[in-house]
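**Student:** when you get a sec, could you give me coordinates for this:
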Amino acid sequence: MKTIIAAVVTCMVLFGVSAATTHLFLSEPPADEETEVAENAEGEEIADESPVRAMPVAFRPESAVSVEAVLQMSDSIKKMEQQMATRQQRLAKDEQRVQLLFDDLATEQDELRAFSEGIDAKVDMVKRLNSSLRETLDQLDARKAELQKLEKDTGSDEQSQQEDMDSRVNDVKSWFAGLEAEQAADYLKEFANNGKLAFAASLLQKMPDRQKAKILEAMSDPILVDQLIDALTIRPKKK
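**Tutor:** Now for the predicted structure:
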């Protein structure tokens, strides 16, 4: 019994000593690092603290990793790197395409701008030509009016000629109306042969319809009859 009690006391003493020693080591501040003192040329001592490198911490897996798992992990990493490289190449190609699109758009904008400027220049040219043409037409209208006035003053215009012919027809209308149909037909034929077809048609136009028909019937020249009828058809009416 005494032996057991002595063993228990001994264990308790050893446990207490061990606990005190552990507490002492844990509560004691860390020792200063040793410094090397070197004497320089002037005899002064310089403390050189040697830096302490932190050692990397290695984590060990709970279970052992096989070589196959390591190879698979390495292959997976290589595949990921290849995928990243492929994506980078695609991104580079996409950037090139976008840049080409921007360049094409810039070129098209320049072409459209040049085309618009060309259209504006052509529009200005057309406006100038239109203005010049309008001035030319105004000048032609003025000259035409002058010519018409000159013809009217000299009696060479169509209206003056028609008025002169009507006046001469009216002078002989009464005499011509008293002739027989055969005589009137002979006179009209003579007028036409002398180049006075318009005068003959005007004179015939002044006759009544019944006498006009008799005169045309008395003519033995169907060609002259057709010419007189055509002249009567196209003869302008007096305004």
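
**Student:** contacts and neighbour counts: CA atoms only from here.
**Tutor:** OK.

**Student:** residue 38 belongs to a helix?
**Tutor:** No: going by DSSP: H, G, I helix; E, B strand; the rest coil, the assignment for residue 38 is strand, not a helix.

**Student:** now do the nearest residue in space to residue 231 that is not next to it in sequence against residue 138, distance only.
**Tutor:** Leaving out its chain neighbours, the residue that sits closest to residue 231 by Cα to Cα, 6 or more residues apart in numbering is residue 201, at 6.1 Å. Distance, residue 201 to residue 138, by Cα to Cα, to the nearest Å: 39 Å.

**Student:** I'd like the structure of this one too, to check against the first:
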Amino acid sequence: MSSHLERVSNDLLRQWQDSDDADDELLDAQKLRAVALHAASVLPSPLPSPVPGSPITFTHRKPTSLELGYLYKWLHLDELSHPPPNPAPYYSRAVLTGALQHVHETPCSVPCLRSPFHLCTRLFCSYRSDMGDFPVSFVVLKEDGYSIDAIGTYSSFRGTGAAKSLVEYCINLAVERSDEEYYEIDSLISSILFWRKLGFEVVPAREIVKSKLKELEYHRPMRKIIKKK
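**Tutor:** Below is the predicted model:
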């Protein structure tokens, strides 16, 4: 094992041992090293960037175990470039857990449809036509199967429409599966402009449940009409 991969695997092992989410059954050092090797070895170097002049279309689906390696890598890079507090480490661990399950139980080409870790069964990615199977954006859905719990885009592809296409995909799921009048999200303060560009409006404070008011320091509930009553 090269010194770089040894360092990667040891870092991941320490990360899991220090995590409140750690599960004893998932702390097998050999398996975790295998996942670390997998995540580090399957990645292009350098990581892809948009191809100028290429037609931009997006597809949306669950990632395969191989693609979880890509996703883990750029989430980890985001962690390094955005010091705490930020939610990236938690979702990196979530992705790593899914990879741990599927690297050992399914071929790399099989979508992650089975996982004991609920976030990975509700994970969808956006793929650009000019990038093949490299996931450039992702959402983690809530238990209802259509509401967005978290969303992220690889830094090189922000502003290309990757996240917008995923939001539209999730809204279409809500239209098909629910009778809700609004599609609701909790936006970081820094992301309000992004959501407004997609037609979302901030929910007036008077309509927010009192127990949620203390969260307004960091988040704002936002919504978009998807069905007329």
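
**Student:** put one on top of the other, what's the TM-score?
**Tutor:** Comparison of the two superposed chains (TM-score structural alignment, normalised by the length of the second structure) gives a TM-score of 0.20, and 75 aligned residues with a Cα RMSD of 5.6 Å.

**Student:** that older thread, neighbour count for residue 201 and residue 138 of the first structure, which is higher?
**Tutor:** residue 201 (23 against 12; other Cα atoms under 10 Å).

**Student:** residues touching residue 14 of the first structure, list them.
**Tutor:** By Cα atoms under 8 Å, 6 or more residues apart in numbering, the contact list for residue 14 of the first structure is empty.

**Student:** that one in helix, strand or coil?
**Tutor:** helix.

**Student:** number of nearby residues for residue 150 of the first structure?
**Tutor:** Each residue near residue 150 of the first structure was counted by other Cα under 10 Å, and the total is 13.

**Student:** for the helix or strand containing residue 8 of the second structure, buried residues please.
**Tutor:** Assigned by DSSP states H and E, residue 8 of the second structure falls within helix 3-17. Within helix 3-17 of the second structure, the residues scored as buried using 16 or more other Cα atoms under 10 Å are 5, 8, 9, 10, 12, 13, 16.

**Student:** same question, stretch 61-78 of the second structure
**Tutor:** Those would be 62-76, 78, for stretch 61-78 of the second structure by 16+ other Cα under 10 Å.

**Student:** stretch 227-236 of the first structure now?
**Tutor:** Those would be 228, 229, 231, 232, for stretch 227-236 of the first structure by 16+ other Cα under 10 Å.

**Student:** for the first one, give me its contacts.
**Tutor:** So the one you mean is residue 228 of the first structure. So residue 228 of the first structure contacts 197, 200, 201 (Cα under 8 Å, 6+ apart).

**Student:** for the last one, give its distance to residue 190 of the first structure.
**Tutor:** It stands for residue 201 of the first structure. From residue 201 of the first structure over to residue 190 of the first structure the distance is 12 Å, taken as Cα to Cα.

**Student:** same question for the first one.
**Tutor:** Note on residue 197 of the first structure: its distance to residue 190 of the first structure, by Cα to Cα, is 9 Å.

**Student:** now the second one
**Tutor:** Between residue 200 of the first structure and residue 190 of the first structure the computed distance is 9 Å (Cα to Cα).

**Student:** the more surrounded of those two?
**Tutor:** Each of residue 200 of the first structure and residue 190 has its neighbours counted (other Cα under 10 Å); residue 200 has more, 21 against 14.

**Student:** following the helix or strand hosting that one, which helix or strand comes up?
**Tutor:** Taking DSSP H and E as the definition, one finds residue 200 of the first structure inside helix 197-205. Next along the chain after helix 197-205 of the first structure, taking DSSP H and E as the criterion, comes helix 209-218.

**Student:** quick one: the following helix or strand past that following helix to chain centroid distance?
**Tutor:** Next along the chain after helix 209-218 of the first structure, taking DSSP H and E as the criterion, comes helix 222-234. Relative to the centre of its chain, helix 222-234 of the first structure is centred 64 Å away, using Cα atoms, centre = their mean, to the nearest Å.

**Student:** now do the SS call for the residue minimising distance to the centre of the first structure.
**Tutor:** Centroid-nearest residue in the first structure, with Cα atoms, centre = their mean: residue 112, separated by 5.9 Å. State at residue 112 of the first structure, reduced to three classes by three-state DSSP: helix.

**Student:** what about residue 196 of the second structure, how many residues nearby?
**Tutor:** 14.

**Student:** oh sorry, the question was meant for residue 128 of the first structure
**Tutor:** So residue 128 of the first structure, with other Cα under 10 Å, has 12 neighbours.

**Student:** for it, pull up the helix or strand it's in.
**Tutor:** Assessed by DSSP H and E, residue 128 of the first structure sits inside helix 67-154.
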